[in-house]
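# got a predicted structure plus its sequence, pasted below:
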Amino acid sequence: MVQGLHLNKETIMAICISGLLVIILSLCAILVWILWRRKHRDYGSKDIQSSDAASKGHFFTLSYSRLSSLKMLSKRELVATIEYSKLEAATNNFSEDITLGEGSASRVYKACLDMGVLAAVKKLDGSKQEQERMFVNELNFLGRIKHRNIVSLLGCCIHGESSFLVYEYLQNGSLGELLHGTSHGLASVLTWHMRMKIAIDVARGLEYLHETCKPPVILQDLKSSNILLDADYNAKISGFGFAIHGGKQNKSSAQLSDAPGIASLENVIDEKITEKSDVYAFGIILLELLTGRKPFLESTPLQCQSIVAWAMPNLTHRSKLPDILDARIQDTMDPKHLCQVAAVAVLCVQPEPSYRPLISDVLHSLTPLVPIELGGTLSIAPTADKNCSEERNMDS
């Protein structure tokens, strides 16, 4: 009897201990679950608050005195955000008097930030979907790209239904404006060598996008109005709103620029878009630099509206080349160099993409035509410089 009672006690003790362990383990599991839920809820709350703040333009304030040295990309690959009130003050409430330019879906303002730092603020217009696509594209590409011939993105802002992008300010505006716009008279500064310098600057930027970036970046909207010039006429590529990654899309899935006269054949028909589409657009810019003509003139006869159709009959004939040259650069270059540039332009604007050169080949062809002091490899003899100077004095 005593032995039976002893066994019963042991059994009861074992059951109690087991039950206690189960209770403890259950409490621990519940505690871990509660902590996990609380942490998850806190993160979710922060994300919601951050999203709400972004939609209302309540971004953290940047010290504008640091904008001149601001890095485009943080360790998390995020572009700096700027308070709307700061942009409003920097642009005098987005005054039309300081408008730098406008496109079909945007307007750009000159901004004077704290400490006198100048910037260009682009306000995106158009439909909400178009705004979002262009805004995200600019952030995704320019937020990760750093090159001397590509414009720098300093920051961004979202305020209500409006989106804003803040870029470095480039004093001499766009190449398109300089060649064709209200500042047309200032184009005299664009000598033959300066035009070729701008061409290789653009080619270097494209080479970086096509051959260094992985995957390659295809702009789809390369045009003279998107080539910006700094105080020393160094050219920088802007306009990444239509950019795509190479090999990812064709026309059926990509949004294309509607700028007339710059689109290659594959941009018009439903074919795969490659880096060669940008090479075609580069060829158009090269023709603009040669001729001073806009890519598309609606007022001219149909067969001459496109700069390619208008220029092509003369480009392949050395004796006819001077007939289409911009009058401001007539007789200012080596005829051999002129023929070489014309040949490069002809190759770039070939209808068949496979016939167009790589942008690295274009750069290799043009660099020897640009003086060393302008970033090329051409060495100009002092006597030649003296003769040119004497000729200019005689003309004056």
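Sure thing, it's come through. Please read these numbers as outputs of a predicted model, since none were measured by experiment. Numbering: from 1, shown residues only.

# please count neighbours and contacts with C-alpha atoms only from this point.
OK.

# quick one: the strands in the stretch 201-350 of the chain?
Using DSSP state E, counting those that start in this stretch, the strands of the stretch 201-350 of the chain run over 217-218, 227-229, 235-237, 244-245.

# what does the first one contact?
Think strand 217-218. Applying C-alpha atoms under 8 Å, 6 or more residues apart in numbering, the contact partners of strand 217-218 are 209, 210, 243, 244, 245, 246, 274, 275, 277, 278.

# and if we set it to 10 Å?
The contact list for strand 217-218, computed with C-alpha atoms under 10 Å, 6 or more residues apart in numbering, reads 141, 206-211, 240, 242-247, 273-279.

# make a PyMOL selection of the buried ones in the residues you listed.
Command for PyMOL, covering only those of those found buried under the criterion 16 or more other C-alpha atoms under 10 Å:
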select buried, resi 141+206+207+208+209+210+240+242+243+244+245+246+273+274+275+276+277+278+279
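
# among the contacts of strand 217-218, which lie within helices?
Among the contacts of strand 217-218, the members falling in helices (DSSP state H) are 141, 206, 207, 275, 276, 277, 278, 279.

# comparison target, given below:
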Amino acid sequence: MKCCTRYIYIVLVLFFVKMIKSSHGQAFYDATSCRQDGNAPGTRYTCINTTLTKNSCETFLIYRANNQFATISAISTLFGLTPDTLLEINHIDSPLETLFVDREVIIPVSCSCSDGFFQSRLNYTVNGNATYTDIGCGFFEGLVKKITLVEENLNQEVIKVGNVLNIPLKCDCPNNNDYKYLVTYPLVSGDSIRKVSTKFGISRDNILAINNISLDTTIYPETTILVPLQSKPVIDFNIPNLQPPTPGFLSTSPVERNVKPEKLRKVYIVVAVIGFGLVLAILVVTGLYLKALNRCRRDLFVIPSTLRSSFTSFSTPPLSSPRSRPSPATRSSPNSCLSPDLLASIKYSLYNFTIEEIKSITKDFSKDCKVSENTYKGLLDDVQVLIKEIKFSEIRHVIDLHSKINHVNIVKLVGVCYNESSWSYIVLQCPSNGSLRDCLANSLSLTWHRRTQIAFDVATGLHYLHYCIVPPYMQTGLDSANIFVTSKWKAKLVVLSRNPNNGTIGSSTFEYENFDALKMLEKEDIFEFGMVLLEILSGKVKTDGKLLRESIGFLGGEGGEGGCFENLRTFMDPCLKEGYSLAEALCLGVLAKACVESDPLHRPSMEDILKVLARMV
């Protein structure tokens, strides 16, 4: 009996010792991505509420200044603190002093055990378009993860401006007297355990022990580690750039490594079988393609010479009565007047419209259907199209150009109606939202995201014309009137060709083999693209171009009342209100100013423009 009593006593003692030790909960390093969806274990530091343990403490977090929160005033507002609370501990004189980007700021917080986790709670009011990922991994720099925000705000699946979110920031309290503070430190690219230990003046082994990691553990950006300290944190900003030990910071995602060898063998077998099948399928398809290509070449060369000569010039086909028509996507021309070379290169079939069909589409060229001096719009089988008047001699050049173009950001050619004795017509797609100029004139629905997407689409289309067409085509006369917007707010360019002998039509395109002339026309395109950017930013579509260029002089440091940001806010389209990123607007404004430089050599290339815009969409 005594033995049993002694055994029970020992078990109880061990249980209470374990409870006291586990009250600190999990302090293991969590390598899961801040942006990960679904269930991810270990996203917070766990705790157990008992009367024998420490369930709350005063501790600190580390936050880095950024473009959006660049002053102590802005950072203190984000964390619900007074500026004076942060000024003294961070040795900063003024709450309005602009801090350099990534300058680390010490944030004092109250940490307590709640719902099984150590956390510091605060409320955040949404004041712009944002997602849980933007808030957790962007605004709060990984101090709270996306899945934690979703779990804590289940009643707000869709975030709207004005919503108040519960933000449980990650923190931890020490469970013994070895340390007074456990500082939550968010990791960024380039960090290492060695660098953090040097920055806070503590042993690297202490950091490894408190986070339950070893020297060969890989650490990732937008995760956190705990920094154990005996006194309030002091950061050394003068340490040299330290190379992280191997393995250090890897720009990869955590990978599960505990896959059984049997499963791996099965995976290898399946992959090998699929790979063999794909190779076999590619060989079969390639053989069929080459066979069909040889047949087409034979058919092309056996065209009788008398028939071939009849195709070398355009002639007016006889007008026929209106007939039932297939949809624009599947039209074919019953009477082709194209040369064999053109037939061989064209990517799709064009429909040959009669003048009666053109009149029917445009309601006999009524004013209601007129878009501009020589352009009409109308419905063709319930699909909206554009009808443009051109000279008969120019149709060949339009078809020749569009036979080489296949791009999502360029309006497609549907068909032609040609008449040697009068005006001829081409029929183009007409995206449902109309021209960019019309959209800017009614810009309530043209959000900032849509504007940056449109700018990127236009740049992509121009880059395609400059670098992917042989020989390259330069789009001159580009403006917001010949850029069209789809129902999904994607931009498409209207591209027409120029007859070198007979002038231009609408928005003209030039083809040059002279390199210097080609580069000068490319810089002219870039200038016109910059003017489109200025219209997108300001919403001013009927302003004189020179005045519009002069109105952004503040971006070049020219004098004027107010600072750069204040002048930029004044320049921006008032319909945007506060629904845009000031940093992105500044970036787009600087890009536009570079594009409209007086010296063409100072303007960026289309490749440089795409690199800038690709970061915004």
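Received it, and whenever you're ready, just let me know what you need. Given the structure is predicted, the values throughout are model-derived calculations rather than measurements.

# rewinding a little: looking at the ones in helices among the contacts of strand 217-218 of structure 1, which is nearest residue 353 of structure 1?
residue 276 (5.7 Å; C-alpha to C-alpha).

# hmm, back to that, out of the strands of the stretch 201-350 of structure 1, flag the one nearest residue 357 of structure 1.
Nearest to residue 357 of structure 1, of the strands of the stretch 201-350 of structure 1 and by C-alpha to C-alpha, is strand 217-218 at 15.2 Å.

# give me the number of residues near residue 148 of structure 1?
14 (other C-alpha atoms under 10 Å).

# quick one: secondary structure of residue 371 of structure 2?
Following DSSP: H, G, I helix; E, B strand; the rest coil, residue 371 of structure 2 is assigned to strand.

# give me the nearest residue to it, chain neighbours excluded.
residue 377 (6.7 Å; C-alpha to C-alpha, 6 or more residues apart in numbering).

# the one you found belongs to a strand?
Yes - secondary structure of residue 377 of structure 2 (three-state DSSP): part of a strand.

# run a quick check on residue 329 of structure 1 versus residue 323, I expect a contact.
No - with contacts counted by C-alpha atoms under 10 Å, residue 329 of structure 1 stays clear of residue 323, the gap being 11.9 Å.

# mind listing the strands in the stretch 1-150 of structure 1 by residue range?
99-102, 106-112, 118-124.

# which of the ones you listed sits closest to residue 81 of structure 1?
It is, among those and with distance given as C-alpha to C-alpha, strand 118-124, at 12.8 Å.

# and the closest one, what does it pack against?
Applying 3 or more C-alpha pairs under 10 Å, 6 or more residues apart in numbering; DSSP states H and E, one finds that strand 118-124 of structure 1 contacts helix 84-90, strand 99-102, strand 106-112, helix 128-142, strand 153-159, strand 162-168.

# which of these sits most buried?
strand 153-159 (a mean of 24; mean count of other C-alpha atoms under 10 Å).

# tell me the angle it makes with strand 118-124.
Strand 153-159 of structure 1 and strand 118-124 are oriented at 40 degrees to each other (axes from the mean of the first three to the mean of the last three C-alpha atoms, to 10 degrees).

# just how off-centre is strand 153-159 of structure 1 within its chain?
15 Å (C-alpha atoms, centre = their mean, to the nearest Å).

# just put the strands of the stretch 201-350 of structure 1 in CSV and tack on distance to residue 314 of structure 1.
Below are the strands of the stretch 201-350 of structure 1 laid out as CSV (distance: least, C-alpha to C-alpha, whole Å):
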stretch, distance to residue 314 of structure 1
strand 217-218, 30
strand 227-229, 26
strand 235-237, 28
strand 244-245, 34
